[in-house]
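**Q** Any chance you can model this:
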Amino acid sequence: MTTELRVLDPSEWDRWYGVLELAFGGVPEAPEERQLWRDLTEFDRFLGVWDGDLCVGTSGAFTFRLTVPGGASVPAGGVTMVSVAGTHRRRGILTSMMRRQLDDLRAAGESLAVLTASEPEIYGRFGYGVAAYTARATIDTTRVRLSVPEGTDGVVLRQADLVESSAACEAVYARLVPTRPGLLAPMPGWERVALLDPPDQREGASPRLCVLAERDGEVVGFTHYSIKPDWTFAGATGAVNVHRLFGLDPVAEAALWRFLCSVDLTSEVRIQSRPVDDGWQHLVSDVRRCSPTLRDSLHVRLVEVGAALEARTYQAPVDVVFEVEDAFCPWNEGRWRLVGDAKGASCVRTSDPADLTLSVRELGSAYLGGTSLVSLAAAGRVRESREGALVEASVAFGSPVAPWLPHGF
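**A** Okay, the predicted model is just below:
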């Protein structure tokens, strides 16, 4: 068998996307969802593997800017839509796509690659590390009460049309982008993702709804949610599904949470994705009744070690030499000296003795400040040669707020 890997031509998109749908269960997407992803496709960054006229592999990359510790917005390739036909596995197709993709990202000057994984075990061998987690929860509003901060009553809430309010909501989100690692800067067309609401994916819930939070006539927060009605013989047991919630300050967010927890004819609030350090956990009277769970979210791969480590800042002074292992991208292998603080950093090659030895995967996990190098060392994945270097680097790499990816791609 001979296969050809090539850049996707627009005329091939429907066949290409059909292979992707089959790999993810074979259920066709709603026409509006399919059209959205076609519109967002950057054809010069998407790849297909072909066996004759048959597409047997798919992958792509979106152009993103990712917030890193310190607030900088760094170019990153958003790896997406990766699949290999079940008939063509174990033939090196995935490896060939990952190889081409990382080479292309490097040539484009992007020092980071990011992705969300349908199966997390796949991407570690290509140098990706889990850098951010997301939290889910279900608040039992029949048993849980909220204690909101002073000033919450001064926030005015207003029901708004989902589409007509989109610009105001995106403006709130844009102001928050520099405040948390992992957030993606707004890109043209991506506001449509938040509005995507195919009826066949609602699972009995209402269309998506929007409530704006306002203070002195200014929009200071919003939530997108839906309501799933349900009844028992004893009464209503509906649920509120929280799709998005952002506030410019704790008071605005608290007002939105209080609203969601008091929607008529409901008994629970289902939180689908929030930061692991989100403030709602400290508003509730009993977090046990909220059943919080964690899941891996954003996986990060350093395409260019030096440029990536220089792109962020460090919450404490650091001067450490890393011995980096990276068999898949050998240009990263070797010793790198990182010197940095809260104002900036430099990371250059050095012949000095290594203080810490680790693979590029561990650097990816620690990059956004959500996974500590000390924790990785406890699993044997970081080795210390100079006493004290591990704690020094681990503290420096940390972030005051947990990284979080607000939406998939």
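
**Q** Please count neighbours and contacts with C-alpha atoms only from this point.
**A** OK.

**Q** Residue most distant from the centroid, the protein?
**A** Distance from the C-alpha centroid of the chain, by C-alpha atoms, centre = their mean, peaks at Phe233 (41.0 Å).

**Q** which one is Leu8 nearest to, not counting chain neighbours?
**A** Leu47 (5.1 Å; C-alpha to C-alpha, 6 or more residues apart in numbering).

**Q** tell me the contacts of the one you found?
**A** For Leu47, the contact set (C-alpha atoms under 8 Å, 6 or more residues apart in numbering) comprises Leu5, Arg6, Val7, Leu8, Thr58, Ser59, Gly60, Met97.

**Q** before we move on, what about Val276?
**A** By C-alpha under 8 Å, 6+ apart, the contact set of Val276 is Tyr133, Thr134, Ala135, Leu294, Ala402, Trp404.

**Q** Looks like the first one contacts Asp296 (just checking).
**A** Yes - under the criterion of C-alpha atoms under 8 Å, Tyr133 is in contact with Asp296, at a separation of 4.5 Å.

**Q** Of those two, which one has the most company?
**A** Shown here are Tyr133 and Asp296; by other C-alpha atoms under 10 Å, Tyr133 has more neighbours (21 against 14).

**Q** With Ser359 as the reference, measure out to that one.
**A** Tyr133 sits 20 Å away from Ser359, going by C-alpha to C-alpha, to the nearest Å.

**Q** In this structure Leu368 contacts Val68, no?
**A** Yes - counting by C-alpha under 8 Å, Leu368 touches Val68, with 5.9 Å between them.

**Q** Another for comparison:
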Amino acid sequence: MATELRELRPDEWDDWYGKLERAFGGTPEAPEERALWRDLGEPERCLTVRDAGEVVGTAGAFSFRMSLPGGAVVRVPGVTLVSVQPTHRRRGILRAMMRHQLADFRARREPLAVLTASEPAIYGRFGYGKASEAVSMTLDTPRLRVAVPDGADDVRLRLVDPEAGLADCEKVYEQLVAGRPGMLARQPGWERLPLLDPEADRDGAGPVLCVLAEVAGEVRGYARYAVKAAWNGGGPDGTVVLRDVEALDPVVYAALWRYLFGIDLTSRLTVRNRPADDPFLHLVDDVRRCRVVVRESLFVRLVEVGEALAARTYAAPLDVVLDVTDPFCPWNEGRWRLTGDAKGASCERTTDPACLALSVRELGAAYLGGFGLGALATAGRVRELRPGALREASVAFGTQLKPWLPHGF
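**A** Here you go, the predicted model:
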């Protein structure tokens, strides 16, 4: 098979994106959604694979900035728009695109990459490790109570047009990014994503609404949601569909949840993406009635092991030699001495005896603190070679808050 892999030209975007839609089932996106992804797209970071001139493979990357343990916000490519046409599966096209991308990331001096997966089993063989989880919930609001701390009654709630409230919401969001690993600092244009609201995707709900939470005249939180009206034989039975909710302190956060629980004519609240350790789970009196579902979210790939491990900080002093395997990116293979603490870290090549042996995939899984090295060891995916090294590294890689990706890409 004679195929051509090259960078996408801007004038090819529409046809290229159409082939991506076809690979994902063929249903065209709403015009406003398609237009947003075209505006956000970076053709110079997109790949096209063609067979006799026809697009048979696509892959792209967004230029993000992501928070790491310790608060640093670093450049990171977000792998996206990946597809292979059903006529060309199992011919090495995906592998060729993944290899080309990782070489490009390395040339750009981007030490790690991230993605979300439509099929999680695909990307482990390319060195991506499952690094964070998210929860979705269906809340039985009439049978749940939200405990609010003192001061919640002083929070002023104000409904605003989502466009008019965008700047205030983004100001709150921006202040939260460094505090939780895995969050994306919004690059220009990405602030539009939370407002994307095609009528065809509402599933019977109304348009998105925005409520701002103020204390002493300062906006300190917000929630964006829609209401899906419904009635049954017993009366109103509507659903609050939560898009996002953020706050700068626990009092405002609790006040926003109390508001969402109290919206008239509704009896349930659906939540699609919250952190695995969301404080809301400690505000309700019966978690069983929240019907919590946990699923994987962000995958992390260390492109340059040394630079990536040195970019974050560590919860406890650490001095450990890692024996890393990475057949897909062999420049990472070998032994690395990682030393660090809460102030900084370094990671350099070494010939010293190894303390832990693991693949780059496990390093990706543990990188943001979402999964402990100790837990991975119990699954046989990390081997302890020096007694005590596993405990030392597990504690050091840990984080105060679990990593979370606030939106897809």
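
**Q** Could I get the contacts of Val276 of the first structure in TSV, plus columns for secondary structure?
**A** Formatted as TSV, those follow (DSSP: H, G, I helix; E, B strand; the rest coil):
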residue	secondary structure
Tyr133	strand
Thr134	strand
Ala135	strand
Leu294	strand
Ala402	coil
Trp404	coil
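
**Q** From the residues you listed, keep the buried residues only.
**A** Buried by 16 or more other C-alpha atoms under 10 Å: Tyr133, Thr134, Ala135, Ala402, Trp404, out of those.

**Q** which of the residues in stretch 13-32 of the first structure are buried?
**A** Going by neighbour count (16+ other C-alpha under 10 Å), the buried part of stretch 13-32 of the first structure is Trp13, Trp16, Tyr17, Gly18, Val19, Leu20, Glu21, Ala23.

**Q** now do stretch 104-123 of the first structure
**A** Leu105, Arg106, Glu110, Ser111, Leu112, Ala113, Val114, Leu115, Thr116, Ala117, Tyr123.

**Q** Give me the three-state assignment for the second one.
**A** Taken by three-state DSSP, the conformation at Arg106 of the first structure corresponds to helix.

**Q** who touches it in this structure?
**A** Shown in contact with Arg106 of the first structure (C-alpha under 8 Å, 6+ apart): Val303, Glu304.

**Q** before we move on, what about the one 5 residues further on?
**A** Contacts were defined as C-alpha under 8 Å, 6+ apart; by that measure Ser111 of the first structure touches Pro75, Ala76, Leu105, Leu302, Val303, Glu304, Val305, Ala307, Ala308.

**Q** So which of those sit within helices?
**A** Counting by DSSP state H, the part of these found in helices is Leu105, Val305, Ala307, Ala308.

**Q** would you list those residues in JSON lines and tack on distance to Ser147 of the first structure?
**A** Converted to JSON lines, those look like this (distance: C-alpha to C-alpha, whole Å):
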{"residue": "Leu105", "distance to Ser147 of the first structure": "47"}
{"residue": "Val305", "distance to Ser147 of the first structure": "45"}
{"residue": "Ala307", "distance to Ser147 of the first structure": "44"}
{"residue": "Ala308", "distance to Ser147 of the first structure": "41"}
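
**Q** residues touching the closest residue to Val148 of the second structure other than its chain neighbours, list them.
**A** Excluding its sequence neighbours, the residue lying closest to Val148 of the second structure (C-alpha to C-alpha, 6+ apart) is Ala254, at 5.4 Å. Residues in contact with Ala254 of the second structure (C-alpha under 8 Å, 6+ apart) are Val146, Ala147, Val148, Pro149, Ala152, Phe280, Leu283.

**Q** Helix or strand for Arg34 of the first structure, just tell me which one.
**A** Per DSSP states H and E: Arg34 of the first structure is located in helix 31-40.

**Q** Output the contacting helices and strands for that helix.
**A** Packing contacts for helix 31-40 of the first structure, counted by 3 or more C-alpha pairs under 8 Å, 6 or more residues apart in numbering; DSSP states H and E, involve no helix or strand.

**Q** Just the buried positions in that helix, please.
**A** Glu33.

**Q** for stretch 197-205 of the second structure, same thing?
**A** So, applying 16+ other C-alpha under 10 Å, buried residues of stretch 197-205 of the second structure: Asp197, Ala205.

**Q** cool, stretch 155-167 of the second structure as well?
**A** The neighbour-count check on stretch 155-167 of the second structure (16+ other C-alpha under 10 Å) flags Val155, Arg156, Leu157, Pro162, Gly165, Leu166 as buried.

**Q** do the same with stretch 179-189 of the first structure
**A** Buried residues in stretch 179-189 of the first structure, counted by 16+ other C-alpha under 10 Å: Thr179, Arg180, Pro181, Gly182, Leu183, Leu184, Ala185, Pro186.

**Q** hang on, the third one in a strand?
**A** Read it as Pro181 of the first structure. No - according to three-state DSSP, Pro181 of the first structure belongs to no strand; its state is coil.

**Q** wait, isn't it in contact with Gly71?
**A** Yes - when contacts are counted by C-alpha under 8 Å, Pro181 of the first structure is listed as touching Gly71 (7.2 Å).

**Q** in the stretch 251-400 of the first structure, which spans are strands?
**A** For the stretch 251-400 of the first structure, applying DSSP state E, counting those that start in this stretch gives strands covering 266-274, 293-296, 299-302, 318-325, 334-341, 344-349, 356-359, 382-384.

**Q** cool, the stretch 51-200 of the second structure as well?
**A** So, for the stretch 51-200 of the second structure - with DSSP E, counting those that start in this stretch - the strands run 54-67, 73-84, 112-115, 129-130, 133-139, 156-160, 184-185.

**Q** Average offset of the fourth one relative to the first structure?
**A** Pointing back at strand 129-130 of the second structure there. Compared with the first structure after fitting, strand 129-130 of the second structure has a mean deviation of 0.3 Å; criterion: mean C-alpha distance after the TM-score superposition for the first structure.

**Q** residues in contact with that strand?
**A** With contact meaning C-alpha under 8 Å, 6+ apart, strand 129-130 of the second structure is reached by 123, 296-301, 360-365.

**Q** Please convert the buried members of the residues you listed into ChimeraX selection syntax.
**A** With 16+ other C-alpha under 10 Å as the burial test, the buried ones among the contacts of strand 129-130 of the second structure are selected in ChimeraX as follows:
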select :123,297,298,299,300,301,360,361,362,363,364,365
